[in-house]
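1. Coordinates for the following, if possible.
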Amino acid sequence: MMATHLLPTFESNADLTPTWIGLTFSGRAAALFAVLAGVGLALSTGKDKPLEGAELSAARRGVALRALVIAAVGFTLGGLEVNVAIILVHYAVLFLCILPFLGLGAKRLWAWAAGWILASPLLAYLLRPWLLAPEPPLKLGHNPGWEDLGTPARLLADVFLTGYYPVLQWLSYLLVGLAIGRLVLAKALVPVLLVAGGTVVAVAAKTLGVAAMEDWGGRAALEKVLNSPGYPLGSVLQVNLTGIPQEGSWWWLASAAPHSGTPLDLLHTSGVAAAVIGACLLLGRLAEWVDLDLLLPLRGAGAMTLTLYTVHVWVVSGFYLKPLPGGWTEDGMYFVQAATAITVGIVFARLQWRGPLEWAAHAASLVGRGGFKAVP
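-> A predicted model of the protein is given here:
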């Protein structure tokens, strides 16, 4: 996510040739972030044996209060001037939307995930034009902030359908993550299946999407709908479809473009996320075999992503519409922030500390579960 925020995804504004950063990480990084949220929720609510009864109710209350902390952080960051689409308010709403599914086992979750991936983009395609028809349209056009609570209809429409990370479709990622977390991850075959299955799904979805656009006439049909001669739709379809009005043609639903929220996009990015998770599990097995903590750089930063993400957005906002300090480049800014995040994560992991915002979210969760106590 830092790479897509700090490094160019196109070669230049004049020549919109995708960079390797855009081709590799755009859409996939944010999706992995959401899928991992689902995995984390599964691990905290019974792993492969979901909680039941009073324990499940307590866990749901804990998740709901944790979501409120995340939302508060997101609304606060929404007041910053920054060229980053901040995900935290949407993330918090996703936590609330996933509550009814926390008691389900893996098989039912996979079925729900498959159905949601197929149906939610169709529903979004039908509802978006209706929400964008009023004047002004029910779309914020900026990151949600505290002031947007004064226009709840527009805020909810934006968060669920018309904004950067439409919750209606993005719930698919949490369902996939929850289903992965409900597997018996300690079994030797599970990581292999995640890598193999995720790769097959990802490749098949992307191949089908590219064929639909380039070989079956999809891109030509969409260019006619856009009615903008010379618009580099081919490049945009490879990197980021955010901001493009996906209406006027059913061909939009055949794309696998990053941030398009179509069935093929959701399938591709979910498959990539599953494969990455499986690869990390295999790396963890290797670490146990050689008796080295190979995952410490990832594990440390991964345990305090809310804090690191918040600091990252705040730092990026400090350079918004301003030149970089003398001698600094975009590459340098990225490597400094990434290295700092990894270093801080390692230190906190070694000292067994929670990040400050993680502590607040964990405390809220304990209050919801009815067992608050001071934690390090």
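2. Every contact and neighbour count from this point should use C-alpha atoms.
-> Will do.
3. burial count for Thr207?
-> 14 (other CA atoms under 10 Å).
4. Let me know the next secondary structure element after the helix or strand containing it.
-> Following DSSP states H and E, one finds Thr207 within helix 189-210. Heading C-terminal from helix 189-210, the first helix or strand you meet, by DSSP H and E, is helix 218-226.
5. Residues in contact with that following helix: which ones?
-> Residues from elsewhere that reach helix 218-226, judged by CA atoms under 8 Å, 6 or more residues apart in numbering: 212-213, 229, 231, 233-234, 248-249, 251-252, 254.
6. To check against the first, give me the structure of this:
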Amino acid sequence: MTQILSQAEAPPTPRSLPRIVGVDVARGLAVLGMIAVHTASAEQIGEFAFFALSGRSAILFAVLAGVSLALTTGGTRPPAGPGLVAARRSIAARALALFVLGLVLTQLGSPAMVILATYAVLFLIALPLLRLSWQWLTAVAAVAAVAGPLLSFAIRSHMDVPGTFGETARFDMLTSVDGVRHLGSVILLEGTYPVLTWVPFLLAGMAIGRWGLRRERAGLVLVALGSALAVLGLGGSWVALNLFGGKDALVAHLDEMMPGEGAQLLADLLRMGSFGTVGTDPWQWMLTSTPHSGTVFEVVGSGGVAVAVLGLCLLAARVVPRILVPLAALGSMPLTIYAGHIVALALLLRTESFTQSWATLLWFLAVPLIFATLWRHYLGRGPLEWALNKIGAGAARLGSRPVVS
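-> Model prediction:
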């Protein structure tokens, strides 16, 4: 008896398993957090809330991207053989689509700094790591959390020309050789979301996904682990700044530029956060942990916050699942909602009808929740998620040859 099988038939995703509601809830929170930062001001929602959401919402989303990669490539069992080849093709194709979509959204002129190009590169970096166990992924993530920021600092310290400040990938960077070089620098090293300091978040998420989120005490373990990392990172930064002279060195440096105003200027800078990197002179900037600073303290501390939030969402999904239905629906189509709010911001700016107000913020939070809940109930998968899945599935089948047995 002869059977004709396709190598691509080994599915890269565990389709038989139900969705993990807590993960969807966490994604929903991450997307809403980014929307709030893009549409509100610190004066509206309070400095503490704005500070907590700024940067950390995107980091939560990056950690969850890693979780999704693990869940869709075998979960606790890393893929091998034809399944691994298909998974890598699928992820690579989706990464390319995300990169193009990120450039398109940036081209619209929205005030939001689009993160999708960085996500795309992170997905490509993950390809050779798909076979690793959760123990190895945890070790690699820990090394990257320390080595990435230090390497970034070392490279930028020896750059002849001042680096970029808060840039993201754009189409016009592809029009010349120098532009492509600049694009690489923005994505890998100097932009708002530099891969060198963001890869630990993806790896941490992959480790969590491989470890297993369906364990009985997964939520409690992640809350405890995340809280410990948050204290280590954010608390360690406070100690280094206030007890070991870091703050005094930075104030003295700023006083040289603005005599008598160094302390207030430092307080303002730490409250505002950064745009992907910190300065290299003096080196004590590396002791800070403000959002988007890309220091070891920020990577560990904010990464820990993301892990703890995921754990809390897993616990909440078990206790009050019905209340979380709209948030879980939104989290099941994060790309659609994220891209949609970027487009909406760009359109409002063109019509000069965008203002930062409570009404604007409520609209930008309520409409996605209502849309996602209705779409999920009646149509299922989000439109962009459906398209990305089709692209990935098509790529997984490319190059597969029939095997006759």
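7. one step back: which strands and helices lie in contact with the helix holding Thr207 of the first structure?
-> Applying 3 or more CA pairs under 8 Å, 6 or more residues apart in numbering; DSSP states H and E, we find helix 189-210 of the first structure packed against helix 263-290.
8. Mean per-residue distance, the helix or strand just after the helix it packs on versus the second structure.
-> Next helix or strand after helix 263-290 of the first structure toward the C-terminus (DSSP H and E): helix 296-302. Aligned to the second structure and superposed, helix 296-302 of the first structure gives a mean residue distance of 1.3 Å (mean CA distance after the TM-score superposition for the first structure).
9. contacts for stretch 53-68 of the second structure?
-> Under the contact criterion CA under 8 Å, 6+ apart, stretch 53-68 of the second structure has outside partners 23, 26-27, 29-31, 33-34, 36-37, 119, 198, 201-210, 291-292, 302-303, 305-307.
10. what does it correspond to over in the first structure?
-> Using TM-score structural alignment, stretch 53-68 of the second structure lines up with residues 25-40 of the first structure.
11. returning to that earlier point: can you pull the buried residues of the helix holding Thr207 of the first structure?
-> 190-192, 194-199, 201-203, 205-206, 209-210 (16 or more other CA atoms under 10 Å).
12. can you check stretch 334-350 of the second structure too?
-> In stretch 334-350 of the second structure, counting by 16+ other CA under 10 Å, buried: 334-339, 341-343, 345-347.
13. Which position in the second structure pairs with Trp359 of the first structure?
-> Checking TM-score structural alignment: Trp359 of the first structure goes with Trp386.
14. isn't there a helix covering that match?
-> Yes - counting by DSSP: H, G, I helix; E, B strand; the rest coil, Trp386 of the second structure is part of a helix.
15. Tell me how far it lies from Leu69 of the second structure.
-> 16 Å (CA to CA, to the nearest Å).
16. More neighbours: the two, which one.
-> Leu69 (25 against 14).
17. Within the helices and strands, which one has the more buried one?
-> helix 56-71.
18. I'd like the next helix or strand past that helix.
-> Next element after helix 56-71 of the second structure (DSSP H and E): helix 81-107.
19. and the angle from that next one to helix 56-71?
-> Put simply, helix 81-107 of the second structure runs at 160 degrees to helix 56-71, going by axes from the mean of the first three to the mean of the last three CA atoms, to 10 degrees.
20. Check how far the very next helix or strand once past helix 81-107 of the second structure sits from its aligned residues in the first structure, on average.
-> Of the helices and strands lying after helix 81-107 of the second structure in sequence (DSSP H and E), the nearest is helix 116-126. By mean CA distance after the TM-score superposition for the first structure, the fitted helix 116-126 of the second structure averages 1.0 Å away from its aligned residues in the first structure.
21. Which positions in the first structure sit opposite helix 116-126 of the second structure in the alignment?
-> Against the first structure, helix 116-126 of the second structure falls on residues 88-98 (TM-score structural alignment).
22. quick one: contacts of that stretch?
-> 34, 63-64, 67-68, 70-75, 144, 159-160, 165-167, 170-171, 174-175.
23. residue range for the helix holding Thr207 of the first structure in the second structure?
-> Residue span in the second structure matched to helix 189-210 of the first structure, by TM-score structural alignment: 217-238.
24. so how far does the matching stretch reach from one end to the other?
-> Using CA to CA, first and last residues of stretch 217-238 of the second structure are 31 Å apart.
25. likewise stretch 170-179 of the second structure?
-> Stretch 170-179 of the second structure: ends 10 Å apart by CA to CA.
26. What lies in contact with it?
-> Contacts of stretch 170-179 of the second structure (CA under 8 Å, 6+ apart): 103-104, 106-107, 180, 182-183.
27. Apply 10 Å and report the result again.
-> The contact list for stretch 170-179 of the second structure, computed with CA atoms under 10 Å, 6 or more residues apart in numbering, reads 100, 102-107, 114, 117, 180-186.
28. ok, now stretch 246-255 of the first structure?
-> 121-122, 124-126, 128-129, 205-206, 208-213, 217-222, 224-226, 237-238, 241, 245, 260-265.
29. pretty sure Ala42 of the second structure contacts Phe50?
-> Yes - contact criterion CA atoms under 10 Å: Ala42 of the second structure and Phe50 qualify, at 5.3 Å.
30. So these two - more neighbours on which side?
-> Phe50 (20 against 14).
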